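A.B. asks: Got a sequence here, can you build the structure:
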Amino acid sequence: MQLIIAEKPIAAKRIADLLGENKQVDKNKVPCYELSDSIVVPLKGHVLNVDFPKEYNNWQNTELEKLIDAELVYEPTHNAIVKTVSDYAKKADSLVIATDYDREGESIGNEAVNIAKNVNNSIQVKRAKFSALTKQEIDDAFSKLSEFDHNLADSADARREIDLIWGAALSRYISITSGRLGKNFLSVGRVQTPTLAMCNEREKEIKNFKPEPYSEVILGCEKNSKPFTAIYKEEKLFDKQKAQELMKLKADTAIVKEIKEATITNHAPTPFNTTEFLRAASNIGILPSRALSIAESLYMQGYMSYPRTDNTHYPESLDLTGILDKIATIKQFQYLVEKIKKENPKLVATKGKKKATDHPPIHPVEAAKQEKLDPADWKIYELVVRRFLSTFAKDAETKTTKVTLDYANEEFIARGKETAKLGWREFYPYSKIEEVKLPGLEKGDVIKASGLEKTEKETKPKPRYTPANLIKIMDDEGLGTKCLSEDAKIIILGANGEELRGIGDVFNFSQDILVDSGLELALNAGVRCKSKKGDKIEPADFAFISRRPLQDSEQMLRVVFSDGTCLSSTKDHPFCIYDGGNILYKELSQLGQGSKVVSSIKMPLISTEKIALEIGDIKLEDKVYVSGCISNRVKDLREKQKLSQHAFAAMHGMDQSSVSNLENGYGKMNVVTAKRLGIDFSEVTDLNGRFVLKDIFPMYYDSRLVRILAQLKGDGSLDEEKLRKENCYDVRYHNTDLNLLNQFVQDVCDLFGINLKIINLGRKHPHHKTRYYIKVPALLGRLLYKITDKGILNEIPPSLYVYYIGGMFDDEGWAGISESKLFISNTDHGLLRDLQIMLATLGIKSSIDLKQHKLHVRSRKDLMRFLRQVPFIKVAKKQRLSTVLNEKYNYSKNKSVNMVLKQVLSFISLKGEATAREIADELKISRVTSIKKINELLSEGLISKKVYGNNKDVQRVIKYACNENNGNIYSLIGETIITPDLATKTINYIEEIGYDGPVFDLTVSPLNPNFVAANGVVVHNSTRAGIIQKLMERGYIEGKQNYTVSNVGSSLTDTLQEYAGELSLPKFTAELEQEMDKIEQGQKTKDEVVQESRQMLRHILKHLKENEEKIREKMRGAKFEDNVLGVCPKCASNLIMIRTRRGTRFVGCTGYQEKGCDVSFPLPAKGFITNLHKDCPDCSLPVISVRYAGRRPFNMCINHKCVSKADWGKNKKTETEKEQNKDGSGSKTPAKKATKKAPARKALAKKTTAKKATKRPTSKKSPTPKKQAAVPNE
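C.D. replies: This next block holds a predicted model:
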């Protein structure tokens, strides 16, 4: 007899029906199905539960160290099923495992194998592999039985055991430490913790975001009675004065100045994998956990394939025609199927990034009738069908139109967007574009203008995560297949500053570890890279660098940029893209000619060995003192010289009282005296000891110090009267540009370890910009002015001139669009002459107008050299200068001289070497012009000449090649400056290349997963994880469509990041998955991996216990904050949630003891309660959200007598329920109506004090849960 094991009862019946005629028999009350020579027995998922022995059940009396080392036990959870399997196994010859074919399914099957082997060791074990419960799939699976994969089962069991051990130990520790036991215990898990950390990081960004006001100026237009609007060219206008000036414009008409049209191809979607399916379901209003549950149900009923898969390639064995024929029997899809067969007769489908062999992408397998499915089930089934159909459909096309209007000599932009070709959107209507139709317009049209309208707005922070994008981000957090080619160079921060190094060389320099048969991970050997963090470029550490073979299904593309630089990567590699207002991530396959990627323009840090200030430059009157107690050293020195305090003081120019004070630990010693006495020191301070500077002598010149000196000279101030009267340096740096102020703060922090504050001075007048200043500590101000007093021109190393010029230009400079020039203004004519000499060393000619106190730079070449060489921060100035160089010096009507030079450099860079004729032919310019541009580039030292042959040789050829690192110096021409660190880089074209070498990727911080390639392009990397429901159930995140982090969630994350930072990093989850892979491949055993995990956990727990008091204080404070619901309507104290000893809950007032306030409200006995921080519109009392396991939350007022609950006692659905049950996925009833009787007042007295909300009330420990040994958390 053959014993067949199915994962669930519904699957058992389905498999039995598909195998042939069968009869149901109930054995031990388990429904089994007899066939002619076999029996199908269902499990109920796992029938053995892994747990700790019972002696470890008491949370508070169990030592966590012993819990970690405890031997785990597998105990039956369904005794009847275990007995049934045992009974049939005794008589069976063979055992066929027909559970879902994945790690979890193999683990469940392994339990049946162990039960059967326990009573019949000779039973033969086989495996049936299938992806859908259809006749063909089941017949194929049972006709081609394979061997059972014990390694795959062990990999899943290892994960179960590790999740249990880590979850139990850490959850118990955090719960006990924070006083959250019973139903409110806190859970910690290897996946939920880093996911919560990402949510918490976004929440902090939102809370710390400071909105900036801006104006939108809209022009009303009309043509042929068709109205439309245009917005001022600076869509976000931060200059209030400019907005007011625009509103004064008056004109009856506007002229169409320019029309740009483009057609965007929107490729058909790829087949569903699990992640994309859950995202799509979330977008139609079904939560991920609910969607997966429905999908599994539809799979069990035989309507769709197995819903857990990474595959996005339909296998060749899949009968696509047969599936389409079945779908065509559903009336509403009949037309769509016919259209596919007509337009795509060969049924060529789209393909995603990953091709796997275990399961196909999610797809329908049988026709379903809508009337036989629940509304939510049909929504999911229809989603899967439409996605399947759309993968065979044609691409969609969208037509975009940008119209530039001239209204009273100001430019306004109207944008249109229309569907050009519906394509796949006809099949998959969930992805729609918002169309904006413009009337027919032509260049030169004069149209009616109805006037201007100004709207005041504020900038907004990044939105909170939604279910859909959180799933995507979590999926992207793993090591993926998005990689660069071996020859790609990245910017590395080495010992000598920035250097370009091939990504393959970085890998070879690192330490290799094998992860699986194809992918190698190398541990980073102390190298740092550059990464985009927000809108800045900063140094970044990377944990790993990966190397793997290029897959047959992958395509390698070469991206050629307009400046001639290139980058090769797989087509699915994400790049940072600038769309005119936002920085987005898009895969390379979605980009094309004209796409603007984000590139780094941050100048590297330059250090020198030249000393700017040393201890010998300090004088007694400078008031620089040794920091720290030196009493013993003074006394030892005096006694060594055998002198009295009087004699010692006389010898060293001191008085006896000073020596006495120093020896007794009072007073401070001037550094001049300390040096004269030979006393070593590393820290200096001022007389009051307010600021300490560590290891600053000698102080060396570098780019940061020079920029600080320039900023102080430009917009810095020194109170001369205070210096004269008190010898005190009151130094301040003033500016209206926060970018400059933030850079000043950062530079001071990096060099001197002092965190300065930016102080807001407000505005003198409403139309003025906001003024800010930074107060520099007197000690630091004194030292910086001592450097400037030594002189600038002769003291600063010439390699740092550019930074001084840049700092002065930021503060005192101007660049215009109307006039092709720039200037730096200062009344110190000596300073202007120094700047003129500095510019001359850079090959930049300038002139000084003494009457206007200005230094001017005017010519095209000099402006170009200035832009190319001088690092300055102000975005507006850099953009104006770039625009002038691109537009003012015209070569032809539509092309500037500098753009031609850029194209010449680009062509030479791409070709390697090129002749003048080749350049002329390629750019369609005359040979004379080609030679003229070549000569200019030669004179600039950007290219070099190479001569092949000799003068007598008629074959003599002259070619030109780019000099090292000069191929992209014109890269800013025609580009947009986004931030001080970032600019666009336009793609010229993308081409497929033949490449069969290995591919590489870096794994950088999950919060800033970018690194910078050699040409400045910012590229992206990614890891995988997934868990949302657990975070919501534990109350760590709240909300339906936009997740916020609760106080407890935020405190838990901050605590773990501070004291166990490893837990918040996705790499821990990724590393565990890699260990699972090793078990699956037989490279490691389950016991080895579990034991290593225990050892790591012991290390983390030890560190947590060392900081237990700090953790307790932080977590218990968060607990109280979460329990405060609002203000008492009677006495204005706090209303808080209280749990009695019996486990019941109610709302009480903290004014009960002091004020005798007896206000209280009952709460539902069950469910997780979340404070919504809003009041009821009917009674003004707090509104809470109640969530029961497996149901959607509902909102309710805490007042049981509120009129909003008038209908709760009737058999009538509330509006909330109706909304929730539209798709059949909501809970059907709210919590039972709470009783009016409040719990005993004694409970309130014991649980609270009369302290205000800022203080934590004392409370007794909650009772230990009877059975909470296992807390497995994904």
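
A.B. asks: contacts, neighbours, all on C-alpha from now
C.D. replies: OK.

A.B. asks: Helices along the stretch 351-500 of the chain, start to end?
C.D. replies: Counting by DSSP state H, counting those that start in this stretch, the segments of the stretch 351-500 of the chain that form helices are 375-390, 467-476.

A.B. asks: Out of these, which is closest to Phe1011?
C.D. replies: Closest to Phe1011 of those is helix 467-476 (CA to CA; 15.6 Å).

A.B. asks: Would you mark the buried spots in the closest one?
C.D. replies: 467-468, 470-476 (16 or more other CA atoms under 10 Å).

A.B. asks: Check which helices and strands that helix is in contact with.
C.D. replies: helix 274-283 (3 or more CA pairs under 8 Å, 6 or more residues apart in numbering; DSSP states H and E).

A.B. asks: quick one, the next helix or strand after the helix it packs on and helix 274-283 angle?
C.D. replies: Taking DSSP states H and E as the definition, the helix or strand that follows helix 274-283 towards the C-terminus is helix 288-300. Calculated by axes from the mean of the first three to the mean of the last three CA atoms, to 10 degrees, helix 288-300 forms an angle of 110 degrees with helix 274-283.

A.B. asks: Another sequence for comparison is provided below:
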Amino acid sequence: MRRILYVAEKNDVAKGVANILSAGAMQRREGRSKFNKIYQLQGQFQGQPALIAVTSVSGHLMGNDFSPEMKRWESNPIESCFDAQILSTVPENMEPIARTLREESNKVDTLVIWTDCDREGENIGAEIVKVCKEGNRHIDVWRAKFSEVTSAAIHRALQSLGRLDQRIVDAVDCRSELDLRIGAAFTRLQTLHLQRRSRLFAAGDKQVVSYGSCQFPTLGFVVERYKEIESFIAEPFWKLVVEVTREALKVEFAWDRVRLFDHDMVDTLYDECRDEGRGIIEEVTKKPKSRWRPCALDTVELEKLGVRKLKMSAKEVMTIAEKLYSNGWISYPRTETNKFPKDFGLNNLVALHNGDQQWGAFATEIGQRGANPRNGNKSDEAHPPIHPLKHATQANLQHQEWRVYELVVRHFLACCSWDAKGQETKVTLRVGEERFVATGLQIEDMGYMEVYPYDKWSDKQLPRFTQGEEISDFLLRIADGETSPPLLLNEADLIALMDKHGIGTDATHAEHIEKIKERKYVGVQPDGRFLPGFLGLALVDAYDEMGYAMSKPLLRSDLEKQLEAICRGQRTKQDVLAEQLAKYRAIFVQSETNQHLLSVHLNREGNTRMTWLLVTGGGGEGPRGGGTGRGRGRGGSVVAQIPNHAAPAVGATTRGRGRGRGRGANAVAGGGGGDGGRGRGRGRSRGGAAGAAGGGGAYPPRAAPITNDQKPCSCGIGSSLRTVQKDGPNKGRQFWTCSKQMADPGKCNFFEWAA
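C.D. replies: This next block holds a predicted model:
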């Protein structure tokens, strides 16, 4: 009888494979690791009777690191990280697993790798082979490929065994070596310099200021959005609105010009419409309207939906999804594919849910009509879209597991169903030369939304209007507002940007986001949006000033393309390694020469210990250290002072509260305890005047004298008189603004039109 060893990536998968192949009759025994059991069974392998042992690892079995002498940062030139020897060894915590593999491989003639079918899984498989060959160098190695822990998938994998793909293994090894060398070099450069030169690091402070070629672009997206908001200047606009009340319904007609930035022009058009005194219904149209069902589910979409709809972090969503996969509830959750093959057997998968109390009736109707998935256009040629494999109830799963499972099921059923349909009515009203439009919706078939509560589509009733009829009983008014900045990024926004620019993979997005949070490069507001910390801002600004766009996605995106080329056999690991190391080494040499800019920017941020955060409409909060900042806006924008979450200068305390309220134009308000103090501040602005108030501290720095012909800005210093150069309705107008340079992190957002 042949003796075979199967090795999976996780214990749950090993147990699932053994259970399927033995029909539940396997025997369990202990391995060297208490977390990784050995499951013994008798079965068939390649048509012959076999005694099979199934065990597992716990992710990567081996790790790369420098030789021991390189561990002493101060004793080695930092640049030596680019060519120092790298050792690949089994860490101490993985040694019990490695001992099990060596012992078990010595008893068998064949090894089958059952790791996840992605790049990391292929690389982990190569590590397993390396350790097993220490126990039996003649062992024959096969690779099983599967996307779900089901009987059909496991037996199909055994019928189509292949070999490990060395090109994929090389691509992961290449990335791992680059990440180690580049990360170590820049981390040591940043950390050692700042510990010596920045007074924000206390003597003996061992805080690590890490660098990662995925981590930095992820931080860069957060900083870039923050700076867009910080530099945003709101512009007032005006628009005409027509209201008509008929059949007890009030209908608002929107102006087809949308809005104008010239108040005088809007006033003129208002007068013309008012003088006309009547309107004509020029057109009434009705047309079918559809709301499309969602595409088949891939990893990035699952992460974004988990963040937006379930209010979980992407990391939490993926951890739960992997557990659901390991236990056979859903298919493999790390996939770039969003289209189902034609012969996928969707009707059978849908039928599993016919008896469910919540969505059983809908599943039955899909079966009667025939599953008709809405497919996307992406495929990784390895895994299908994420879908449920068997029916579960809330009693089978824990609370958060159920929520993720329910999302996967509802998304799958929605994808396989039909679009929501309705009739849209569009009414065009002309008053003088101006046109206004109102729309209404009558839903005829809720379609997929019967089972998918994450989307909303509501009826919007319109009274009856007739083409050509004259209307005189309307209300015409001028509405005003201000342009508003974009919102800070939330985790779903960040994942979408990382996916778009090729930063990391669907398997690592959440990991990189967690890393910049852990390093305090960013903070998270109560609404889940990211705010850069002063350390994150300083690092991005310093490298930008050096002339290297380290926080931009170009460098890492290029590396990901080169790794794909290795996987396709178009490039070799050695060529890509040499090219990438040469590129980063040149940047490192120049960065080492200009490293003083790191401490310059960090000390500047530390001196200010304050970031101006633009918050619009309805207010917002940003917890940064011991203080909070709050803003409330109405028809304008508010700038709230928020103390940084980083440590202040030695001996200082930061306890404070700032509140701001703006109406009609920018308002600046701030408060917050200063050095060793505690205070509350409140400011209010109306009609274009800016107000600032603060109490109990020394933020911002003491103001310089103000001359008689200057207006004070929110920093308490004299503002500058400037002229609008941009083409538009305000070109040539003069305005007052903060006199500090745009690059100065202490520059405030004071703005006021000159008389």
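
A.B. asks: What's the biggest helix in the first structure, counting residues?
C.D. replies: Among the elements of the first structure assigned as helix by DSSP state H, the one spanning the most residues is helix 150-178.

A.B. asks: Specify, as a residue range, where it falls in the second structure.
C.D. replies: Using TM-score structural alignment, helix 150-178 of the first structure corresponds to residues 166-194 of the second structure.

A.B. asks: mean per-residue distance, that stretch to the first structure?
C.D. replies: Stretch 166-194 of the second structure differs from its equivalent in the first structure by a mean of 1.7 Å after superposition (mean CA distance after the TM-score superposition for the first structure).

A.B. asks: Which neighbouring elements make contact with the longest helix of the first structure?
C.D. replies: Helices and strands touching helix 150-178 of the first structure, as assessed by 3+ CA pairs under 8 Å, 6+ apart, comprise strand 48-51, helix 64-69, helix 103-119, helix 1066-1080, helix 1086-1106, helix 1108-1123.

A.B. asks: Dump those into TSV; add mean neighbour count and distance to Ser187 of the first structure as well.
C.D. replies: Rendered in TSV, the data for these read as follows (neighbours: other CA atoms under 10 Å; distance: least, CA to CA, whole Å):
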stretch	mean neighbour count	distance to Ser187 of the first structure
strand 48-51	19	16
helix 64-69	17	15
helix 103-119	22	22
helix 1066-1080	21	16
helix 1086-1106	15	15
helix 1108-1123	18	13
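
A.B. asks: can the ones you listed go into a markdown table with extra columns for distance to Glu1215 of the first structure?
C.D. replies: Rendered in a markdown table, the data for those read as follows (distance: least, CA to CA, whole Å):
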| stretch | distance to Glu1215 of the first structure |
| --- | --- |
| strand 48-51 | 41 |
| helix 64-69 | 48 |
| helix 103-119 | 40 |
| helix 1066-1080 | 41 |
| helix 1086-1106 | 47 |
| helix 1108-1123 | 28 |
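
A.B. asks: mind checking which of the ones you listed is nearest Ala158 of the first structure?
C.D. replies: Where these are weighed against each other on CA to CA, the nearest is helix 1086-1106, at 5.6 Å.

A.B. asks: Provide the contact partners of the closest one at residue level.
C.D. replies: Surrounding helix 1086-1106 of the first structure, the residues in contact under the criterion CA atoms under 8 Å, 6 or more residues apart in numbering are 65, 68-69, 154-155, 157-158, 161-162, 165-166, 170, 1059-1060, 1075, 1079.

A.B. asks: ok, and what's touching stretch 316-329 of the first structure?
C.D. replies: Contacts for stretch 316-329 of the first structure (CA under 8 Å, 6+ apart): 333-335, 337-338, 347, 364-367, 385.

A.B. asks: Please list only the buried members of these.
C.D. replies: With burial judged by 16+ other CA under 10 Å, the buried subset of these is 333, 337, 364-367, 385.

A.B. asks: now these as JSON lines including distance to Lys210 of the first structure?
C.D. replies: Written out in JSON lines, the entries for those read as follows (distance: CA to CA, whole Å):
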{"residue": "Phe333", "distance to Lys210 of the first structure": "50"}
{"residue": "Val337", "distance to Lys210 of the first structure": "52"}
{"residue": "Pro364", "distance to Lys210 of the first structure": "49"}
{"residue": "Val365", "distance to Lys210 of the first structure": "52"}
{"residue": "Glu366", "distance to Lys210 of the first structure": "54"}
{"residue": "Ala367", "distance to Lys210 of the first structure": "54"}
{"residue": "Val385", "distance to Lys210 of the first structure": "45"}
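
A.B. asks: Take the residues you listed and keep only those in strands.
C.D. replies: Within those, membership in strands is found for no residue, as judged by DSSP state E.

A.B. asks: can you tell me which of those residues lies nearest to Ala920 of the first structure?
C.D. replies: Lowest distance from Ala920 of the first structure to those (CA to CA) belongs to Val337, with 53.4 Å.

A.B. asks: Many thanks, I have nothing further to ask.
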